[in-house]
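*Asks:* just a sequence and a predicted model for now, questions to come.
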Amino acid sequence: MSTVTSPRALDHPARDEIRLETVLHALSDPMRLRVVCELDQAGAELNCSDIELPVSKSTTTHHFRVLRESGVIQQVYRGTAKMNGLRRDDMEALFPGLLQSVLGSATRQEQRDQA
């Protein structure tokens, strides 16, 4: 069972608690997929405010929470900023090729939409 170690720490599932159906649910929403794509393109942690979504702040917070609780992203506080990064190693260990396949498909879909 995962635990919170300090008031500023956020709860994340341990690798063995991450479930395929929860990950697929998290990735099925266009806004959450957009967050994952932006994190992938950045190749580094991003602050929540670095990722602009066309939804309210409370809805954005919800999307980040779903991604964190599903195990797709890791969120940590650095000072007052909440930083986000993909849990690539965990995703690859549990579901080999899934994240790269989803990201590649999202890129191809975006290219089709722009054509």
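*Replies:* Alright, I've got the coordinates. Since the structure is predicted, the reported quantities are computational estimates derived from the model, not experimental observations.
*Asks:* can we go C-alpha only for contacts and neighbour counts from here?
*Replies:* Fine.
*Asks:* does L86 really touch E38, like I thought?
*Replies:* No: L86 sits out of contact with E38 when judged by C-alpha atoms under 8 Å, with a separation of 10.0 Å.
*Asks:* put this next to the first one:
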Amino acid sequence: MTSAAPTTSSRDLPHPARADIRLEGVLHALSDPMRLGIVRELAADTGRELSCSQFALPVTKSTTTHHFRVLRESGVIRQIYRGTAKMNGLRRDDLDALFPGLLDSLLAAADRQATRLGVPG
């Protein structure tokens, strides 16, 4: 008996498997202040998915799309369509399993830096 191939839609977005997430890719993705801000916002809404439109980024739509793509392709976030909205969720479980303590340390350092610089966050 053969099993049917999983159904995919043309709107499915590629994500790396947990085993394919690389430390240097994660660090590169989080090295940009805009992308780090997105991750901080996702981390603050623990467990919730946020649509792209919920982020008030001071850049063009194409630049916003680029930032989300870098985060997705590095394995930092998962993006799925719900209707017409592209929802974003932090891949905390995967990141914590691969790099224990890394995400919490980076987020804490980002919070301290924001406080030191007087940047809202």
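*Replies:* Thanks, I have the structure now. Since we're looking at a predicted model, the values are computed, not measured.
*Asks:* so for L86 and E38 of the first structure, which sits in the more crowded spot?
*Replies:* L86 (24 against 18; other C-alpha atoms under 10 Å).
*Asks:* strands along the second structure, start to end?
*Replies:* Listed in chain order, the strands of the second structure (DSSP state E) span 50-51, 77-82, 85-90.
*Asks:* with adjacent residues omitted, what lies nearest to the residue positioned nearest the centre of the first structure?
*Replies:* When the first structure is reduced to its mean C-alpha position, the closest residue under C-alpha atoms, centre = their mean turns out to be I73, at 3.8 Å. Of all residues not flanking I73 of the first structure in the chain, L86 sits nearest, at 4.4 Å (C-alpha to C-alpha, 6 or more residues apart in numbering).
*Asks:* quick check: the counterpart of I73 of the first structure in the second structure vs V119 of the second structure, distance?
*Replies:* In the second structure, the residue paired with I73 of the first structure is I77, using TM-score structural alignment. I77 of the second structure sits 23 Å away from V119 of the second structure, taking C-alpha to C-alpha, to the nearest Å as the criterion.
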